[in-house]
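Asker: no FASTA, just this:
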């Protein structure tokens, strides 16, 4: 994640207090019924399997330290969620709030 962030982000790290929103989209397993698959795509069924949301947050905060923010102690507000998607990915929004 750190390497991708360095390649994609060409900004100076944020310096103030930060609010972050982390959205983790996990792949949908091939097995299972069409109904279950649709419910996962629609966000009705959400992942309750490992890794835990706090592990995703820690990986993101560590990887983006020195790139998106100077130090992860600047993060004062956090929201992390997990969903299923046909396009697995992690989306990160960071906003300076002071």
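Answerer: Good, I have the coordinates. Quantities reported herein were computed from a predicted structural model and do not represent experimental measurements. Numbering: from 1, shown residues only.
Asker: can we go C-alpha only for contacts and neighbour counts from here?
Answerer: Noted.
Asker: got the buried residues for stretch 79-94?
Answerer: Neighbour counts using 16 or more other Cα atoms under 10 Å place 81-85, 94 of stretch 79-94 among the buried residues.
Asker: The longest helix seen in the chain packs against which elements?
Answerer: The longest helix of the chain (DSSP state H) is helix 53-64. Based on contacts counted as 3 or more Cα pairs under 8 Å, 6 or more residues apart in numbering; DSSP states H and E, the elements that helix 53-64 packs against are helix 2-8, strand 75-85.
Asker: ok, second structure coming up, stack it against the first:
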């Protein structure tokens, strides 16, 4: 069970980052609608990552290996990725 949750967390973290980055890229290209779509997908992935983040903490009772903890901590920084995409979309709209 723990391994499944970790895999889910890793998948969602990667998805969030990938879609947020694609949102930034499309905003820079002036494709605002597409950038917003990517940002929406990134936000959904973040919500899923947050759930997996909570689940892994509960299942592991806070006892994570260094590698697991890195992934756990990475999930806590996803807001920065989303904010970056949002700011780039804002700039592109001006």
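Answerer: Cool, the structure landed. These numbers were taken from a predicted model, which means no experiment stands behind them.
Asker: Drop the TM-score for these two in here.
Answerer: Remark: TM-score between the superposed chains equals 0.30 [TM-score structural alignment, normalised by the length of structure 2]; 53 aligned residues with a Cα RMSD of 5.0 Å.
Asker: could I get the helices and strands packed on helix 53-64 of structure 1 as TSV with distance to residue 38 of structure 1?
Answerer: Output for those, formatted as TSV (distance: least, Cα to Cα, whole Å):
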stretch	distance to residue 38 of structure 1
helix 2-8	31
strand 75-85	10
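Asker: Of all those, which one is nearest residue 58 of structure 1?
Answerer: Evaluated with Cα to Cα, these place strand 75-85 nearest to residue 58 of structure 1, the distance being 10.5 Å.
Asker: Just want the angle from that closest one to helix 53-64.
Answerer: 110 degrees (axes from the mean of the first three to the mean of the last three Cα atoms, to 10 degrees).
Asker: what's the helix or strand harbouring residue 83 of structure 2 packed up against?
Answerer: Of the helices and strands defined by DSSP states H and E, residue 83 of structure 2 is found in helix 78-93. In this structure, helix 78-93 of structure 2 packs against helix 2-28, helix 32-60, with contacts taken as 3+ Cα pairs under 8 Å, 6+ apart.
Asker: Give me the helices and strands touching the last one, please.
Answerer: Contacting helix 32-60 of structure 2 under the criterion 3+ Cα pairs under 8 Å, 6+ apart are the following elements: helix 2-28, helix 66-75, helix 78-93.
Asker: just to revisit the earlier point, indicate which one of the helices and strands packed on helix 78-93 of structure 2 is closest to residue 84 of structure 2.
Answerer: Closest to residue 84 of structure 2 of those, according to Cα to Cα: helix 2-28, at 7.2 Å.
Asker: on that earlier part again, mind listing what's buried in the longest helix of structure 1?
Answerer: Of the residues in helix 53-64 of structure 1, those buried (16+ other Cα under 10 Å) are 53, 56-57, 60-61, 63-64.
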